[in-house]
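In: Build me a model:
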Amino acid sequence: MRNRVQPEVERYGAPAQLLHWLTALLVLGVFAVGFYMVGLNVSPLRLRLFSYHKWIGVTVFALALLRLAWRLVAPPPALPATMPAWERQAAAIGHRLLYLLVLAVPLSGWLMSSAKGFQTVYLGVLPIPDALAKNPPLGAALEAVHWGLNKMLLAMVCVHIAAALKHQFIDRDGVLLRMLPRRQRTGSA
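Out: This is a model prediction of the structure:
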């Protein structure tokens, strides 16, 4: 493999980068809390973790809406001209699916909580109205939907990370750099 210098690339703006990385950290955090809490017996810790899980989910949902709005104002930079058409199409489909899942997973969680009779109170102070009346059978069905959507989101996150690493270390085309802050070059004195 040749040791090529990475090309200078047009980058996402600071707001898009901040929203991306904040969403990424929160999604990883909500996965960690979610997978841990489901294995616990009913306890004050489990109930607190459910609250944290819901709060993070609401925040992820709000950030996704903000990201979509920002994208309308500041479209993403162009992909490298050297990228094959199939990869461009795969990237577009992958990003749309990520956005869809980042919205659908918290929405399914809110619907599930509503149907199970557990209101979401954001940060313990802001009650979010239930979307559905209490309906335990529907709540159980929505739990399965929420679980399935989470598995799909986790798979898409893994594919997204793998694609970014492929572009960075194999293609060396600067795609990953688009979402990283520019390093300031220091001159010699």
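In: can we go C-alpha only for contacts and neighbour counts from here?
Out: Will do.
In: Check the offset of the helix or strand hosting residue 154 from the chain's centre.
Out: Using DSSP states H and E, residue 154 falls within helix 136-166. Distance of helix 136-166 from the chain centroid (CA atoms, centre = their mean, to the nearest Å) equals 11 Å.
In: now swap in stretch 35-42 and tell me
Out: Remark: stretch 35-42 is offset 22 Å from the chain centroid, using CA atoms, centre = their mean.
In: returning to that earlier point: report all helices and strands that the helix holding residue 154 contacts.
Out: Helices and strands touching helix 136-166, by 3 or more CA pairs under 8 Å, 6 or more residues apart in numbering; DSSP states H and E, are helix 85-116.
In: who does the helix it packs on touch, helix- and strand-wise?
Out: helix 44-73, strand 120-122, helix 136-166.
In: switch the cut-off to 7 Å
Out: Helix 85-116 sits against helix 44-73, helix 136-166, with contacts defined as 3 or more CA pairs under 7 Å, 6 or more residues apart in numbering; DSSP states H and E.
In: Let's have those in TSV, adding distance to residue 123 and mean neighbour count.
Out: Listed next are the helices and strands packed on helix 85-116 as TSV, based on distance: least, CA to CA, whole Å; neighbours: other CA atoms under 10 Å:
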stretch	distance to residue 123	mean neighbour count
helix 44-73	6	17
helix 136-166	21	16
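In: Now the second one, please; I'll put the structures next to each other:
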Amino acid sequence: MQWRNSTDSYGLIGRLLHWLVAVTVFGLFGLGIWMRGLDYYSSWYRAAPEIHKSIGMLLFGQMLVRVAWRFFSPGPAPLASHGSLVQVATRLMHELLYLGLFAVMIAGYLISTADGRSIEVFGWFAVPASVTSLANQADLAGMIHKYLAWLLVILAALHALAALKHHFIDRDSTLLRMAGRVSKAQVSIR
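Out: The predicted structure is shown next:
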């Protein structure tokens, strides 16, 4: 079992970070939509936002680890069958996903700390409010958070569709490399 990424595939740590982020993002998105429909008398009215914020803060930390991991263990080289346009599109999509993730989390932080209160992360630690004086901070950050979350989920869905296209139409090992099921002999399965 390989822990680090190689020139041919993603290692265990890279795959775990990728899939954990993916599941967390879609989970937070679903939780965010669900909790907006809660009324004041719901037993989840206060708990759901606290869970959402706590998981969001943990995701922020995980994304910092993920960025550091990319420098420590770069991803596999592009497949020989991928032309320059596919390589540019791949790089652009990854950069947009990373940028979108950080932007949506920062906007969420600005919503939660607009009133000057810190964010309690499952009672383990608190993330202090550092920016509280922006005009209409909670409303503006809330609007940005909402639209960026939708954009992020759409980009992630396109990312997944591209991986499926590579697997089923192009019949290359793009998806297999992230699933951890590729050997050097499988780098191109055409």
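In: re the thing from before, quick one: the helices and strands packed on helix 85-116 of structure 1 as CSV, columns for distance to residue 9 of structure 1 too.
Out: Output for those, formatted as CSV (distance: least, CA to CA, whole Å):
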stretch, distance to residue 9 of structure 1
helix 44-73, 18
helix 136-166, 14
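In: once aligned to structure 2, how far is the helix holding residue 154 of structure 1 on average?
Out: Its matched residues in structure 2 lie on average 1.1 Å from helix 136-166 of structure 1 after superposition (mean CA distance after the TM-score superposition for structure 1).
In: So what angle separates the directions of that helix and helix 85-116?
Out: 150 degrees (axes from the mean of the first three to the mean of the last three CA atoms, to 10 degrees).
In: Report the mean deviation for stretch 88-105 of structure 1 after fitting onto structure 2.
Out: With mean CA distance after the TM-score superposition for structure 1, stretch 88-105 of structure 1 averages 0.7 Å from its match.
In: What are the buried residues along that stretch?
Out: Neighbour counts over stretch 88-105 of structure 1 (16 or more other CA atoms under 10 Å) mark 94, 98-99, 101-105 as buried.
In: ok, residues contacting that stretch?
Out: Applying CA atoms under 7 Å, 6 or more residues apart in numbering, the external contacts of stretch 88-105 of structure 1 come out as 61, 64, 146, 149-150, 153, 156.
In: what kind of secondary structure is the spatially closest residue to residue 182 of structure 2 that is not a sequence neighbour in?
Out: Leaving aside its chain neighbours, residue 182 of structure 2 sits nearest to residue 176 (5.6 Å; criterion: CA to CA, 6 or more residues apart in numbering). Following DSSP: H, G, I helix; E, B strand; the rest coil, residue 176 of structure 2 is assigned to helix.
In: quick check, nearest of the buried residues of stretch 88-105 of structure 1 to residue 47 of structure 1?
Out: residue 105 (19.7 Å; CA to CA).
In: Next one: that closest one from residue 54 of structure 1, what distance?
Out: Look at residue 105 of structure 1 and residue 54 of structure 1: by CA to CA, to the nearest Å, they are 11 Å apart.
In: And residue 135 of structure 1, by the same measure?
Out: 19 Å.
In: thinking again about what came up before, quick one, which of the helices and strands packed on helix 85-116 of structure 1 gets closest to residue 110 of structure 1.
Out: Minimum separation from residue 110 of structure 1 across those (CA to CA) falls at helix 44-73, 7.9 Å.
In: Quick one: list the elements packing against the closest one.
Out: Helix 44-73 of structure 1 sits against helix 14-37, helix 85-116, with contacts defined as 3+ CA pairs under 7 Å, 6+ apart.
In: how about these in a markdown table, adding distance to residue 123 of structure 1?
Out: Shown next, in a markdown table, are the helices and strands packed on helix 44-73 of structure 1 (distance: least, CA to CA, whole Å):
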| stretch | distance to residue 123 of structure 1 |
| --- | --- |
| helix 14-37 | 15 |
| helix 85-116 | 14 |
